[in-house]
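Asks: structure here, sequence nowhere to be found:
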């Protein structure tokens, strides 16, 4: 059974990200594995929810568990790096922990944030860097294996973040989408995964009426590199 591994910083990153691709992978018979590096304990709490902020981390872990169930995730790995301080973590240790999972799972596909962190979030950027370095080390350690593919989360070509919005002076724009996948068949799965993260409703509810965000996944293929004359991919599971 081939494996798809996605590596994120917080609970709900997996739901904001390529849920449709993970659901597609599950339907295609892939083993799906999700790494979440923090408990998300510093997140904001939706105003309609009464919750002691000191309990947010444990509540968000339960929300992550429910979201992974909705998606069909086979293995959820959660670490306890401090939320908001992932960029200050021991980078070698973080890389090596990801390498350990790569060695154990031997994934065919790896997904994570790009160096832009989508909107410059330091935790997103840190997990992108660690995953990219771990992927390179894994390839070096196993030169004879079937070569896995590495993808970064990207955005739609007409997204403000992809056309040099003023705020992008602070951090890089997302790398252009090389892989554009229609996942409308899994819209209900994405909604269920998002709704599992009830404490974060204030973040995701605003996007529910954006059909493109809801029904299309945009990725940038990092490895093997995408040629200038290559046609955009429309699936990861051909």
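Replies: Cool, got the structure. Bear in mind the structure is a predicted one, so any value in this text is a computation, not a measurement. Numbers count the residues shown, from 1 in each chain.
Asks: contacts, neighbours, all on C-alpha from now
Replies: Fine.
Asks: can you classify the nearest residue to residue 217 once chain neighbours are set aside as helix, strand or coil?
Replies: Excluding the flanking residues, the one nearest residue 217 by Cα to Cα, 6 or more residues apart in numbering is residue 181, at 5.2 Å. Here residue 181 is recorded as strand under DSSP: H, G, I helix; E, B strand; the rest coil.
Asks: do the same with residue 188
Replies: Put simply, residue 188 is helix when judged by three-state DSSP.
Asks: this is the comparison structure:
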């Protein structure tokens, strides 16, 4: 049986602009990569120039995500059904229950989400950080949400996608990093840089961000590595730093 990783994100494009290289690397190696996206990005940009209107933005961004997912190699995409920009006011139990249902259905060995500041500081990203932490804990406990239909499942690791603060110091961008010393996993994505950039261009509504990223000096060098903090684990004796999110996980 293949190993499985589930990414829990907030919006279409988070999977690409953030851990897209990691996704492509593991998908290419035969890992089943699933994606849970809380919203369809209804409150985001319309494109520059616009490619749709506000009424249809969610539909368009969902299609953009499916195109990017195909390029990155994502096995399955799941929309959790919430509204962009509204996650902070959604009852947290609803979000966590939906995430737990997905974890139990897909049975990932590893979860990947955002860190506490969500890299960009977006309120939805911060909420999804907390949702992933709760889902990691509760999906393994059959007393939580027993009516979901799938049995309890205990992921073995939860990582948070982060960027070293020292790298961001030279960027003119409103991003929040963590001290490099806090990072625990360093994933070599050298061979996936161009794949990730091709996936960028699927998100045509976000073309302004794509241009800003790709015009940044040295971006292709920066994109050769993606970094993480191990926030939860049920394993012991892991070697740090890690160069593999699946390190320590045995074949089924």
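Replies: Yes, it's here. Keep in mind the model is a prediction, meaning the values are calculated, not measured.
Asks: just give the TM-score of the two.
Replies: Here the TM-score for the pair of chains, by TM-score structural alignment, normalised by the length of the first structure, is 0.87; 230 aligned residues with a Cα RMSD of 2.7 Å.
Asks: who are the contact partners of the residue nearest to residue 217 of the first structure?
Replies: Neighbour list for residue 181 of the first structure: 21, 216, 217, 218, 233, 234, 235 [criterion: Cα atoms under 8 Å, 6 or more residues apart in numbering].
Asks: hmm, 7 Å instead?
Replies: Going by Cα atoms under 7 Å, 6 or more residues apart in numbering, residue 181 of the first structure touches 216, 217, 218, 234, 235.
Asks: out of those residues, which are buried?
Replies: 216, 217, 218 (16 or more other Cα atoms under 10 Å).
Asks: can you put these in TSV and add distance to residue 2 of the first structure?
Replies: What follows is these, written out as TSV (distance: Cα to Cα, whole Å):
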residue	distance to residue 2 of the first structure
216	23
217	21
218	22
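Asks: please flag which of those sit within strands.
Replies: The strands, defined by DSSP state E, take in 216, 217, 218 from these.
Asks: which of these lies closest to residue 160 of the first structure?
Replies: Closest approach between these and residue 160 of the first structure, by Cα to Cα: residue 218, at 14.4 Å.
Asks: for stretch 210-220 of the first structure, measure first residue to last.
Replies: The stretch stretch 210-220 of the first structure measures 21 Å between its terminal residues, going by Cα to Cα, to the nearest Å.
Asks: for that stretch, buried residues please.
Replies: For stretch 210-220 of the first structure, burial by neighbour count (16+ other Cα under 10 Å) applies to 214, 215, 216, 217, 218, 219, 220.
Asks: can you list contacts of it?
Replies: Contacting residues not belonging to stretch 210-220 of the first structure are listed as 18, 151-156, 175-184, 187, 208 [Cα under 7 Å, 6+ apart].
Asks: could you redo the last one with a cut-off of 6 Å?
Replies: With contacts defined as Cα atoms under 6 Å, 6 or more residues apart in numbering, stretch 210-220 of the first structure is touched by 18, 151-155, 177-184.
Asks: and what of stretch 96-103 of the first structure?
Replies: Residues outside stretch 96-103 of the first structure that contact it (Cα under 6 Å, 6+ apart): residue 134.
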